[in-house]
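Novice: sequence first, then the predicted structure, then my questions.
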Amino acid sequence: MSESGNLKLAVLIDADNAQASIVEGLLAEIAKYGTAHVKRIYGDWTLPNLGAWKDTLLRHSIQPIQQFRYTKGKNATDGAMMIDAMDLLYSRNFEGFCIVSSDSDFTRLASRLRESGMTVYGFGEQKTPEPFVAACDKFVFTEVLREDASNDASRRKSGKELKHDAKLVALLRHAVDSAADDTGWASLGPVGSAIAKRSPEFDSRNYGYAKLSGLLKATQLFDLEERAVGRGAQKAIYVRDPKSASGA
């Protein structure tokens, strides 16, 4: 098994539940986790509503899979994706899957892939049902992947708003506490890992911050410190919860 960040990935996109505008950001995000050895997108390409995808598919070498709608009201695309996913699983050529959809129908597929030892990354809009989100190792909301997302200052939550988000504060404090050493300080990497285990959908970009360190600093609830690592010039960020430290 390759280390996280260098996994052999299969990318399966539900064209009916994803937008072409996210593709640039989507593929850049996927590259953080590994290499996309397969990129397939499923839909009925005879329908005009998928026309926006066509130039994008050619530019990024994404293979379109034609799936006719045999019965009105029934989504044959989901079934085709699931069958292909299991075929790819049994090929034993992959270490992870990226499922791009906001459809809860893929909840069982994500669970099944994880049961087989696969790492599963989900990508969907914020309306994605919680069961599908929870079934993935990590879930990224596609709103943060659009081309204009990084320039949208209106998405950034203020320190006051962050402090009043009880769920967020509890998540951050638990992660820092679980990763902290005897002095109360924790390296940012393990903090991020602890957060991901408890909340697959967590992403500092959902709050308007590019990095976890920026979000932690904005809450004004934590001490952050930059330290030199080893003999080189490389530095790492450490974080401490003063509330926990004072009670230690």
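Specialist: Good, I have the coordinates.

Novice: could you use CA atoms for every contact and neighbour count after this?
Specialist: Noted.

Novice: ok, for Val229, nearest residue in space, not its chain neighbours?
Specialist: Closest residue to Val229 apart from its sequence neighbours, by C-alpha to C-alpha, 6 or more residues apart in numbering: Lys235 at 5.3 Å.

Novice: please compare the first structure with the one that follows:
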Amino acid sequence: MPDANDLLAVLIDADNVSPARIDSVLAEVSRYGVASVKRVYGDWTKPNLRSWKDAASAHVIQPIQQFDNTTGKNATDSALIIDAMDLLYTARFQGFCIVSSDSDFTRLASRIREQGITVYGFGERKTPESFRNACDRFTYLEVIETPVADDAVESTPVRAQVPAVKLRTDGRLVSALRASVGSAAGEDGRANLAAVGSLLRKQQPDFDSRNWGYAKLSDLIRATGLFDVETAPNGGVMVQQRRKAA
């Protein structure tokens, strides 16, 4: 479980992320720890990155200049990767937040995890599966707070809750929930919700109840109608697969 005092390095690929989303990203990052280092990488001579100036200044994010020295080669990615490895070797950080939808960071995420350091990925739904699965946890930008519309990004509506009938026909979701509840359950068949959530994210780093329009995992599980969810005497939440009527 993340600790509120964990030191995090937040590394942003400006070529892949609009500044209109940075408020939402940093709010989400704050759930996992303290953003001790915040850097955004790009070629700031390019007109399309001009809108990052105000966002970087407002959030005290250090802009890192990287010229595109060779056509067709992403020098920005290389600069971010080199900095990430330098920061990793300081052994100061409990987590790295990589903000990009680019699969080029797949090996970087894997390498950081080899050191026992948590990797949080943030990107759009188009992010390749390889990068999503290389992270400990991956959050889609579309499911965190709706970005403010500007000239670069159109406002995205908040996702409506998927109704119960559709949740129950989502085979991948139902299988994942049943498997995780079964694995976390004790002899009485009940499982702690926190343990269920941990198992789900280990199997699917991009698992997030907000992907289906539900703010909490307990809300999503209740909505399926396949599980009983109740509060335990110690204040925890317990989940049990609902038995079929005889």
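Specialist: Looks like it arrived, so ask away. The structure presented is a predicted model; accordingly, all values stated were derived computationally and were not measured.

Novice: which stretches of the first structure form helices?
Specialist: Taking DSSP state H as the test, the helices found in the first structure are 23-33, 54-60, 76-91, 107-115, 130-135, 159-163, 166-179, 188-198, 212-219, 242-246.

Novice: one step back: so who does the residue nearest to Val229 of the first structure touch?
Specialist: Each residue near Lys235 of the first structure by C-alpha atoms under 8 Å, 6 or more residues apart in numbering is listed here: 226-229.

Novice: out of the helices of the first structure, which gets nearest to Gln67 of the first structure?
Specialist: helix 76-91 (5.9 Å; C-alpha to C-alpha).

Novice: buried ones in the closest one?
Specialist: Neighbour counts over helix 76-91 of the first structure (16 or more other C-alpha atoms under 10 Å) mark 76-78, 80-82, 85, 89 as buried.

Novice: which among these gets closest to Ile41 of the first structure?
Specialist: Met81 (8.5 Å).

Novice: out of the buried residues of helix 76-91 of the first structure, which comes closest to Tyr121 of the first structure?
Specialist: Among the buried residues of helix 76-91 of the first structure, Ala85 lies closest to Tyr121 of the first structure (C-alpha to C-alpha), at 13.3 Å.

Novice: ok, the residue mapped onto the closest one from the second structure - contacts?
Specialist: Matched across to the second structure, Ala85 of the first structure falls on Ala84, judged by TM-score structural alignment. Residues near Ala84 of the second structure by C-alpha under 8 Å, 6+ apart: Leu11.

Novice: for the residue lying closest to Ala36 of the first structure once chain neighbours are set aside, give me its contacts.
Specialist: Leaving aside its chain neighbours, Ala36 of the first structure sits nearest to Leu9 (4.7 Å; criterion: C-alpha to C-alpha, 6+ apart). Listed by C-alpha under 8 Å, 6+ apart, the contact partners of Leu9 of the first structure are 34-38, 94-98.

Novice: again with Val37 of the second structure
Specialist: 8-10.

Novice: cool, Phe93 of the second structure as well?
Specialist: 6-9, 87, 117.
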